[in-house]
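K.L.:
Predicted model and sequence follow; I will ask about them next.
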Amino acid sequence: MSVLIQYYNDFISRSADPRVKQWVFMDNPLPTLAIIAVYLLLVLKILPLYMKNRKPFNLTRIIRLYNIFQVVACILLIYMYLTAGWIQGEYSIGCAPVDWSNKPNALRMVGTFYWLYCLKGVELVETIFFALRKKFNQISGLHVYHHSSTFFLTWIGCKFVGGGMASVPSMLNSFIHVLMYTYYYMSSLGPEWQKKLRPWKPRLTICQMIQFTILIIHSLSAFHPECDIPKYFMLLYLPNLVLIFKMFYDFYKDSYKSKSASLNHHQREKKIS
């Protein structure tokens, strides 16, 4: 055990970003892992038992406000990334090393990574909303894994690679979330809006899969020998992207393609009869 602790300390001293050491929860991964453990315990054990003999809570107003908050927060994150070096021409698509300096844009960039980490922590509350509304069918393996793994990966991103090409997935994901939470807000306005928006539901999942495909291709540039990006982060990040893509594809296939095939089969039978 002492050898592992020593190895971890050596790794942190060599690889961690010293600029974030004093930031809340950034010193070591234990607080983040503890939050994830409490989250899993709540949504998989405690809240299902608590809600077993209770009526669902009406959280419509809270959820609407939450969706507005997410849209605004994601737009602000995109703006913060763009003004931390992108619009000044300091970054480009492909291999872009982290700027470890204390220049204003470099500090602004790593600070944006920290706010992204905080936002992903806030997103854990979505599963609690599902549980309190007794929407347990929405607390899927995909949902729980995606939220918990993303929260931990954003901690790793801020701690070790707060800048450079790692800002690309953050910006793209924030854009997808603007679309997603706008859709959620509009869906909360009632059945009439839900009917209008129904065709867009599978399209959002397609957008998410396109996002993951772009990010998989983008991340491969980090493995070029001349790309000065910590390769250990990509060895965690890339397999997770592939796994998440597979889970979203399975969800899309089960939720939309199978229903579409069943509907087409039913329509053909009606024509024959």
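P.N.:
All right, it came through fine.
K.L.:
Going by C-alpha atoms from here, please, whenever you check contacts or count neighbours.
P.N.:
Will do.
K.L.:
Please enumerate the helices of the protein.
P.N.:
Here the chain has its helices, by DSSP state H, at 2-15, 30-41, 47-51, 60-81, 104-122, 125-132, 141-160, 167-187, 191-197, 200-220, 231-252, 258-272.
K.L.:
Out of those, which is closest to Ser92?
P.N.:
helix 167-187 (9.2 Å; Cα to Cα).
K.L.:
residues of the closest one that come out buried?
P.N.:
Using 16 or more other Cα atoms under 10 Å as the test for burial, helix 167-187 gives 167-178, 180-185, 187.
K.L.:
Hmm, Ser174 is touching Leu76, no?
P.N.:
No: Ser174 sits out of contact with Leu76 when judged by Cα atoms under 8 Å, with a separation of 9.2 Å.
K.L.:
then this one, side by side with the first:
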Amino acid sequence: MENVQPVSPEPTSRGIFLIRLLNLKSLPLACLYLAMIFFSSTWQKYTKPLELRKILLLYNMGCSFMSLYTSLLFLYGLSVATSIFQKEFFSELQQAYFMYWFVKNVELLDTVFMILRHRSRQISFLHVYHHCSMLLLSELTYHYYPWPAIAPFVLVNSFIHIILYFYYGQSAMNPAQRPTWKKRMTQLQIAQFLMDLALATWGYLFHGFCIYAILYGVTMLCLFLNFYFKAFNSKKAT
């Protein structure tokens, strides 16, 4: 009897997603980012904290401006799309997705500056998870999923980052008198993830969206809610 080699099954859509994720160019950078954090305590042991106030002012205002530019690119792309649930390549959004990926690479400097300033307390699990995951997901969307269906999520994120980095820029401008709306900023971020979850759930139920968007949204919402209650509702905060 002739030996018949079994035919390997085609990978599922979830399998393709994971394969693409593992092949990203940003994956080595994400590993280096985690290694930098792991060894940061050694660096801080033998160095003195740097001030970097002027650099932080320029950096944060620059990130705010880049997020504004990215938001405008996404707004234009969505304005000419046929539907926000459209799951196909859309050339009008390619530049927006590339800019979004570029900005997420630049934003890794947040952590670098924290290490140089010996602000280890700020490098929380939420901080690392958010920066690392967004680095990978931004490249994934640029190369494989530059769709109108994903654009609303990253548009809202870019809009939030306009305000967020403006807040950081103001803080760097006058460290002794920081803006008083940090709590409102966090509430806005939580509202962002609630909107994302609502859109992702609707898309999953009626437009064939991947469930990963819901799962990621849940993790981010839980982490930000935990941060919010610890920062603003604890006895220490009051």
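P.N.:
The structure has been received and is ready for your questions. These numbers were taken from a predicted model, which means no experiment stands behind them.
K.L.:
about what we covered before: any chance of the helices of the first structure in TSV, with distance to Tyr91 of the first structure too?
P.N.:
As requested, the helices of the first structure are exported to TSV (distance: least, Cα to Cα, whole Å):
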stretch	distance to Tyr91 of the first structure
helix 2-15	22
helix 30-41	29
helix 47-51	45
helix 60-81	11
helix 104-122	11
helix 125-132	33
helix 141-160	17
helix 167-187	9
helix 191-197	37
helix 200-220	14
helix 231-252	19
helix 258-272	42
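K.L.:
Which one of the ones you listed lies nearest to Glu90 of the first structure?
P.N.:
Nearest of the helices of the first structure (Cα to Cα): helix 104-122, 9.3 Å.
K.L.:
Pull out the buried positions in the closest one.
P.N.:
By 16+ other Cα under 10 Å, the buried positions in helix 104-122 of the first structure come out as 105-121.
K.L.:
Give me the aligned partner of Leu124 of the first structure over in the second structure.
P.N.:
By TM-score structural alignment, Leu124 of the first structure lines up with Leu108 in the second structure.
K.L.:
Find the nearest non-adjacent residue to that match, please.
P.N.:
Leaving aside its sequence neighbours, Leu108 of the second structure sits nearest to His131 (Cα to Cα, 6 or more residues apart in numbering; 6.5 Å).
K.L.:
What's the match for that neighbour in the first structure?
P.N.:
Using TM-score structural alignment, His131 of the second structure lines up with His147 in the first structure.
K.L.:
Hmm, Leu124 and that match touching each other?
P.N.:
Yes: His147 of the first structure is in contact with Leu124 according to Cα under 8 Å; the separation is 6.3 Å.
K.L.:
Contact partners for the match of His131 of the second structure?
P.N.:
Shown in contact with His147 of the first structure (Cα atoms under 8 Å, 6 or more residues apart in numbering): 120, 123-124.
K.L.:
I'd like to know how far it sits from Val122 of the first structure.
P.N.:
Taking Cα to Cα, to the nearest Å as the measure, His147 of the first structure falls 10 Å from Val122 of the first structure.
K.L.:
With Trp200 of the first structure instead?
P.N.:
25 Å.
K.L.:
Please apply the same query to Arg268 of the first structure.
P.N.:
In terms of Cα to Cα, Arg268 of the first structure sits 47 Å off from Val122 of the first structure.
K.L.:
swap in Phe129 of the first structure?
P.N.:
12 Å.
K.L.:
How about Leu4 of the first structure?
P.N.:
Computed as Cα to Cα, the Leu4 of the first structure to Val122 of the first structure distance reads 32 Å.
K.L.:
go on, Tyr249 of the first structure?
P.N.:
Taking Cα to Cα, one finds Tyr249 of the first structure at 26 Å from Val122 of the first structure.
K.L.:
for Ser148 of the first structure, same thing?
P.N.:
Relative to Val122 of the first structure, and taking Cα to Cα, Ser148 of the first structure is found at 11 Å.
K.L.:
likewise Ile128 of the first structure?
P.N.:
Taking Cα to Cα, one finds Ile128 of the first structure at 11 Å from Val122 of the first structure.
K.L.:
How about Pro169 of the first structure?
P.N.:
Separation of Pro169 of the first structure from Val122 of the first structure (Cα to Cα) stands at 19 Å.
K.L.:
Likewise for Trp155 of the first structure?
P.N.:
Counting by Cα to Cα, the gap from Trp155 of the first structure to Val122 of the first structure is 13 Å.
K.L.:
ok, now Asn173 of the first structure?
P.N.:
Distance from Asn173 of the first structure to Val122 of the first structure, by Cα to Cα: 15 Å.
K.L.:
same check, this time on Tyr66 of the first structure
P.N.:
10 Å.
K.L.:
next one: Ile63 of the first structure
P.N.:
13 Å.
K.L.:
next one: Ser258 of the first structure
P.N.:
From Ser258 of the first structure to Val122 of the first structure the distance is 33 Å (Cα to Cα).
K.L.:
What's the local residue count around Tyr145 of the second structure?
P.N.:
Other residues near Tyr145 of the second structure number 20, with proximity taken as other Cα atoms under 10 Å.
K.L.:
aligned partner of Asp196 of the second structure in the first structure?
P.N.:
In the first structure, the residue paired with Asp196 of the second structure is Leu215, using TM-score structural alignment.
K.L.:
okay, now its match: neighbour count?
P.N.:
20.
K.L.:
Hmm, Pro169 and it touching each other?
P.N.:
Yes: between Leu215 of the first structure and Pro169 there is a contact at 6.2 Å, judged by Cα under 8 Å.
K.L.:
Nearest residue to the middle of the second structure?
P.N.:
The centre of the second structure sits closest to Met134, judged by Cα atoms, centre = their mean, with a distance of 3.5 Å.
K.L.:
My guess is that residue contacts Val106. True?
P.N.:
No: using Cα under 8 Å, Met134 of the second structure makes no contact with Val106, being 11.6 Å away.
K.L.:
Who's the closest spatial neighbour of Ile156 of the first structure, skipping the chain neighbours?
P.N.:
Among residues not flanking Ile156 of the first structure along the chain, Phe233 sits closest, at 7.9 Å (Cα to Cα, 6+ apart).
K.L.:
What's the local residue count around that neighbour?
P.N.:
Counted with other Cα under 10 Å, Phe233 of the first structure comes out at 16.
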